[in-house]
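>>> Let's see this in three dimensions:
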Amino acid sequence: MSRPAPELLAPAGSPEALRAAVEHGADAVYLGWGTFNARRGAQNFSEEEFAQAVAYCHVRGVRVFLTLNILLTDRELPEALETARAASRLGVDAVLVQDWGLLDLLRRTLPDLPLHASTQMSVFTSGGAREAASAGCERVVIARECSREETAEICRSCPAEIETFVHGALCMCYSGQCAMSALIGGRSGNRGRCAQPCRLPYGVNAAARGQRPLSLKDSCMADHLSEMGDLGVSCLKIEGRMRRPGYVAAVTDIYARLLEERRPPTPQERECLERAFSRSGFTDAYWRGKTGPEMFGFRPENAAPAEEPAPSGTDRRIPVEFTCAVRAGVPCSLEAGDGSGNHIAVSGPVPEPAGTRALTAEDLSARLSKTGGTPYRCANVNTTVEPGLHLSAAAVNGLRRDALEALSAARSALPLRRELLPPPLPEADCGEAEPRLTVSVVHAAQLTGGLLDFRPARVYVPLELLADVPSLPETEAEYCAILPRVWRDRDEDLLCRWLDKARVLGAAGLLLGNLGHFSLARGGGWKLYGDYGLNVFNSRSLAWLREKGLDSACLSFELRFSQMRDMKKILPAEAIVYGRLPLMITENCLIQNAVGCRCDRPNFLNDRTGASFPLLPAFGHRTEVENSRPLYLADRPDWRRLGLAFGRLRFTTERPEECVEICRRYLEQAAPAGEFTRGLYLRGVE
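As a prediction, the model looks like this:
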């Protein structure tokens, strides 16, 4: 039975998992090769294994996507480009990308290689999806947090294909925005090394420390597959490159059957999915537009994994039609077609006159139909057999074998793709000998005359705060509105009204932290600055953002000082040099889930060591988790020698007088007082 769209995409963390996915009905697989992918802990593939995997999949009608979806330094970009170039030559069908610099480099050097926007790009609005499409992505993997209605709107509005996750682990934080593993343990999720600290026990406001308020159940969208296809979703993705082949086989097999038969799962299939892997069951709450404590769960350490199931019995082999002619005095011929445009012809020996028994059309058809042990099944045989001729069984078998080998070669033929030289970076040098200070606040009370007396270059204020204040204090500093890190299409009319109010108050700039912000800000006459949410990790990302119209960009706080120093400042660069660094931005409100709605008071996440992580309310009743200790660099002169144009003091939980004191300390380069961290600038991340 032919299966309607959408495509079923399965994980392949190893060659064994890849075979399990293909044998159990995947239309496509995604895998990692080399060191630059978001599951660097998976077994992944060697170059030889990768080449074999692509050929194996293409013969069987399965597409192969390569994951190059991590942030990359300037030194790593050339190797990542060579990985993509080699994969393209081997016939990979697309490459998943997170890093803006790599995206731009691949678009310019391998223009025929399809690119997919990874979920690590944090796309959750139509505007963000359209921006990814205009940047050269033919497919966009949207955030797991998107609801049915939000997904439908993105599908309607975006010219690119839309891919959604339908089964597997859910991260508490929006993908691409989590720094918890990096800042706590030095293992970056943006670099494919997440240690999953979200699965550990925590408490909220020192209560119930044995709970797991960051550990979401796995997603299961098995009840919604037909609905997703009807909305225009092009691809359904199963998470799990770190999972065993048995898991891949079980989940892929069930989802393939559900798609083929356009039905919900049976109780037995639901039980099989839970046995394969679950955390206290499953959830589909995000799809239904819900959040809440029922979404959370964990998996006991002694839970036994399910064994790999037997194939479901559905014949997934490629149907082939044979046309064979056996005539006197000429070599026998066999043509084979797969119904997908591949058609080959081979020839064999000249038939001999028959002895006791002549070859019949029925005999020939029966022999050609024996395709067992190959990726093919015989769908039909057309024969022409002249009477009185003999052709041995070995000759017919050889003819069939040659035809199927030629057909496999045609199906796995390598594409012809252009390869261009990497373009040089622009000559612009926006490095500065001495950075100027900027400040960001979250409360109106922090915006005092004493703070502004230090004459910061810019003052960043949340857009929602600007919507609530009647006026702003007089200052020579440039006021800039911080756009919400997470929002939805339905919020954009409100955000546009708030932008009008911000302009009336005197704001001149906007701080953009997401790809979807560009369409909101474009054409408004604003000065546009990039925030840390854009994950700027290399010089080419700065060049790409310059092309997008930004006037400066904040560098990722997962970079080391030396990496910041060596980055070519094609755009004026900013770095956060003081403050509690953001660990997570979550769709679920941690405060509401734990203690009810008390977001107007201080709230904390508490870990097993006694550390307290402030919980700040974010736009849309979301939560931002801050680091337990503030970054402090006032006494470190090295951050001033990196060529930065700006150093940001990020005020979150500080009282107004503390904000003023911190500014004074930075101007005096004073030693720290109290607990602090140097962040990742000195030790870096894996």
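>>> use CA for all of it now, contacts and neighbours both
Will do.
>>> what about P159, neighbour count?
Counted by other C-alpha atoms under 10 Å, the residues lying close to P159 total 17.
>>> For it, which three-state class applies?
At P159 the chain is in coil, as set by DSSP: H, G, I helix; E, B strand; the rest coil.
>>> quick one: it and A133 touch, right?
Yes - the criterion here is C-alpha atoms under 8 Å, and P159 meets it with A133 at 6.9 Å.
>>> And stretch 492-507, what's buried?
For stretch 492-507, a neighbour-count test (16 or more other C-alpha atoms under 10 Å) marks L495, W498, L499, K501, A502, R503, L505, A507 as buried.
>>> how far away is the fifth one from V439?
To tie it back to what came earlier, the one meant is A502. Using C-alpha to C-alpha, to the nearest Å, A502 is found at 17 Å from V439.
>>> please give me the structure for this one as well, since I'd like to look at both together:
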Amino acid sequence: MLSAMPAAQPLAASVPAVAPALARPELLAPAGDWECARAAVENGADAIYFGLERFNARMRAHNFTHADLPALMAFLHQRGVRGYVTFNTLVFADELAAAEEYLRVIIAAGVDAAIVQDIGICRLIRQLSPDFPIHCSTQMTITSAAGVAFARDLGAQLVVLARENSLADIAKIRAGGEATSTSLPLEVFVHGALCVAYSGQCLTSESLGGRSANRGECAQACRLPYELIADGEKVDLGDRRYLLSPQDLAGIDVLPDLVRAGVASLKIEGRLKSPEYVASITRVYRTALDRVLGAPTAAATPRAPESASPAAADPHYELQMAFSRGLYTGWFRGIDNQALAHARFGTKRGVFLGTVAHVGRETVSLRLAAPLKPGDGIVFDAGRPDEREEGGRVYQVVVAGDEATLHFGHGDIDWRRVQAGQRVWKTSDPALERELHATFAGEQIRFQRPLHLEVHGRAGTPLTLIARDGRGHVAKVASALPLTPADKQPLKLERLRHQLGRLGGTPFTLGDFSSLLEGDVILPVSELNRLRREVVAELDRQRAAPPRWTLVEAASRATSWSASTPPRAASAPVATQSAADGPDVVAVIRLPEQLEAAWSAGVRTLYCEFENPKHYRTTVARFRELQATDPWSDRSASSIWASAPRVFKPGEEWILQQVRSCAADGYLVRNYDHLAFFAADRKRGDFSLNVANPLTADYFLARFGLERVTASYDLNLAQLEALLQSAPGASFDITLHQHMPMFHMEHCVFCAFLSDGKDYRDCGRPCETHRVALRDRVGAELPLKADAGCRNTVYNNRAQTGAEYASRLIALGARHFRIEFVNESADEVARTLGRYQQLLRGEISGAELWRELRLINQLGVTRGQMETAPQLLSRPHS
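This next block holds a predicted model:
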């Protein structure tokens, strides 16, 4: 039933205004190519963001080239629009020199900022330029005031918050920053596709096909169908199979709240979308934002006469037609796991038209829930969106009473596949598409921004015209002729406003105007026209000139280890290991019962990650008992480490306190709050810090006193070797065996599909009573776990091993190798750890262990992301 589908919340067609004293946020639009850039500019974007050929998180977009930058930035700046380059991927050690050259081009071209994910790249930018703006990408997974403070310490000017932050979180983040004087302007995504996983923490495409989301190659596995397996049995969810595919974000209803919250930038997602999409979403939010601020749109793009269409009056309609998997406010209003993902499809649908009542001869009849006209495209929804669906152009619409009969062209539809009860969606509105295309086609300037003018002078002196564009540019020109006394028709305010405000064909429309002329004076109209043209030309010249950022000489570059790093932070005594020591095994356990198996296998360093933080106390206590009863154990050579949840959000301090209360020997740092909370403890960096190059590693080790950091899971063998060649190998934990943690998400599958609750307060905690997995299209059952913050992680069901590469890594100085487990039995844990210890002692070869693991593991093993040549993962249409 359609009523069971928690589809889009109603979006306000008329968004209320808020107090005019509040700051005006920037409207930031995506641009995958020149047409998209023009679409954004002509429909009111204050800024655009775009990628270049490399180092951006949308490598499937057309993207610009570095050779385009001068012309693109001149175009944007002349139109009063800022341009930000997305440099938002991890950068590997062997790419740092190329990254530096790219950054030099970007800075010299006068780009307004770079949007950056990699911490090492932030450091590199600051070495190259002390003043070039850095915007920390949402890929940095910043969810708290501590994350903002971390970004500020890196030298950033703005932070793009995680999409999972609510309005309440944003308020707490701002308050926390202001209380500690570590605040920065905040940017949030306001519209577009929602990633189900935390950006920067999704390893799904890497795990399944060697295509890293952290490298701009996401294969969108979240948009595929899955079955829910609980305690070994398939859960009947009806036609809900897209369990990880959220509805698209539409923040138009919460614009007043975002403005009140002081958000500095509102970001539209969509660098892979068409220019018509960019035009549509930008103009809808431009109009709505200006209405919120109580100001008219600077120069609203006029609609075509034919647009007595729903789009003219209903922003909801236009947003759905642009692209929609269902529209929802995302996490802005808090967590509602029942509404986030309706799970019925993962592809574009559009506007819901109704349900088929009758099927005739090449016709269907239904009660229309939205306008429809001949030429519109529709699709019949049979509840199997992964199969070919019937649909086509409507030839005729015949209305009789409250029911409409739709006629189609002969042979356009296979009527055997259309049945009563199927939902019908409007997927195409050609009239709206033509209207949108007309907003940016050609070279015509359509969107104009206010130009503030004032005139000075008196009889016998020139008339001086001063123009300000509101972006810091000021132009002043003086008339060639002096003002003369006027016998009649003096230059009164309205006459000046009319003559100097004739700004058609320019990027400007007349804003504030003031006349400070003394007495009744006159000047020829031709001279007024010349003044207007000259002042506009001068502003054009000023605006086209690129910002002049400081750029140091190449000799000052900082792409090596320990480059201009502050002294090591004070911390507890650190146990060190020299490169001459032999390699050791670190066991990562996720079930308390795996502890004794690891100990019995001879492993003396354990990392624990438990769903329930209460298990840390009992596990540490048992570890102490094992230490005390082992006559051969040197307690200083054994240690147990606890890890708090991978993501921290405001209000979750209790979880950190509970984890620390276990009195472990040390703690795994997994986010920016852990750096601060565990500052006085022994600590090591987990994989979630995304350490992919020596600059990032050095920053965590030297500035925050981490003993070691875990090498990023995005590194294949060649990239891992490059990292070890550029930094001391003993500084890293290398994960040699694991079930890759794929999706890490705020979306709780347990709550959404095993309860009727919205969140932890009313879900009944099914995560504590059921063992759950997601079964994918090839039958693989992927384990699902929840943490103390109710966030879910989906793990690869097949273990991956780097056993064949261990000797190469040891030769490069690696000494610490993580062997990770999820749901393995005690026997499996002990056997696996024993064999890896033999491998590291040289008693068996990597090839032998590889063959053995393939034989004894029911599902086999994979080499995972360490293989240099990835197998590409098929992806659905976006």
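>>> And the helices in the stretch 251-400 of the first structure?
Using DSSP state H, counting those that start in this stretch, the helices assigned to the stretch 251-400 of the first structure run over residues 267-276, 361-368, 393-411.
>>> Please, which helix or strand holds G127 of the first structure?
Per DSSP states H and E: G127 of the first structure is located in helix 126-134.
>>> what's the matching range in the second structure for that helix?
Residues 145-153 of the second structure are matched to helix 126-134 of the first structure when aligned by TM-score structural alignment.
>>> on that earlier part again, now the helix holding G127 of the first structure on the second structure. Mean distance?
Aligned to the second structure and superposed, helix 126-134 of the first structure gives a mean residue distance of 1.9 Å (mean C-alpha distance after the TM-score superposition for the first structure).
>>> Now tell me what touches the helix or strand following that helix from outside.
Downstream of helix 126-134 of the first structure, the next assigned helix or strand under DSSP H and E is strand 137-141. Strand 137-141 of the first structure has contacts (C-alpha atoms under 8 Å, 6 or more residues apart in numbering) with 114-119, 123, 129, 132-133, 160-164.
>>> Check the offset of stretch 501-515 of the first structure from the chain's centre.
Centre-to-centre, stretch 501-515 of the first structure and its host chain are 28 Å apart (C-alpha atoms, centre = their mean, to the nearest Å).
>>> Span of that stretch from start to end?
23 Å.
>>> swap in stretch 107-125 of the second structure?
OK, stretch 107-125 of the second structure end separation, C-alpha to C-alpha: 9 Å.
>>> Could you tell me where that stretch falls in the first structure?
Against the first structure, stretch 107-125 of the second structure falls on residues 88-106 (TM-score structural alignment).
>>> how about L782 of the second structure, what does it touch?
L782 of the second structure is in contact with A773, L774, R775, D776, V794, Y795, N796, N797, counting by C-alpha under 8 Å, 6+ apart.
>>> My reading is that it is in a helix; is that accurate?
No - L782 of the second structure: not assigned to a helix; according to three-state DSSP it is strand.
>>> nearest residue to the aligned partner of it in the first structure other than its sequence neighbours?
The alignment partner of L782 of the second structure in the first structure, by TM-score structural alignment, is F613. Among residues not flanking F613 of the first structure along the chain, S628 sits closest, at 4.4 Å (C-alpha to C-alpha, 6 or more residues apart in numbering).
>>> what's the burial count for that neighbour?
By other C-alpha under 10 Å, the residues close to S628 of the first structure number 23.
>>> Could you do P430 of the second structure as well?
When neighbours are counted by other C-alpha under 10 Å, P430 of the second structure registers 13.
>>> Assign the residue nearest to F613 of the first structure to helix, strand or coil.
Reduced to three states by three-state DSSP, S628 of the first structure is coil.
>>> what lines up against it once you look at the second structure?
Using TM-score structural alignment to pair residues, one finds that S628 of the first structure aligns to N797 in the second structure.
>>> what's near enough to touch that match?
N797 of the second structure neighbours (C-alpha under 8 Å, 6+ apart): H739, A780, E781, L782, P783, L859.
>>> Tell me which of those persist in the first structure.
Contacts conserved in the first structure for these, counting by both residues aligned by TM-score structural alignment, their matches' C-alpha atoms under 8 Å: H739, A780, E781, L782, P783.
>>> What sits closest to the aligned residue in the first structure for the first one if chain neighbours are left out?
Translated: H739 of the second structure. For H739 of the second structure, the aligned residue in the first structure is R580 (criterion: TM-score structural alignment). The shortest distance from R580 of the first structure to any non-neighbouring residue, by C-alpha to C-alpha, 6+ apart, is to P630 (4.2 Å).
>>> Great, nothing more from me.
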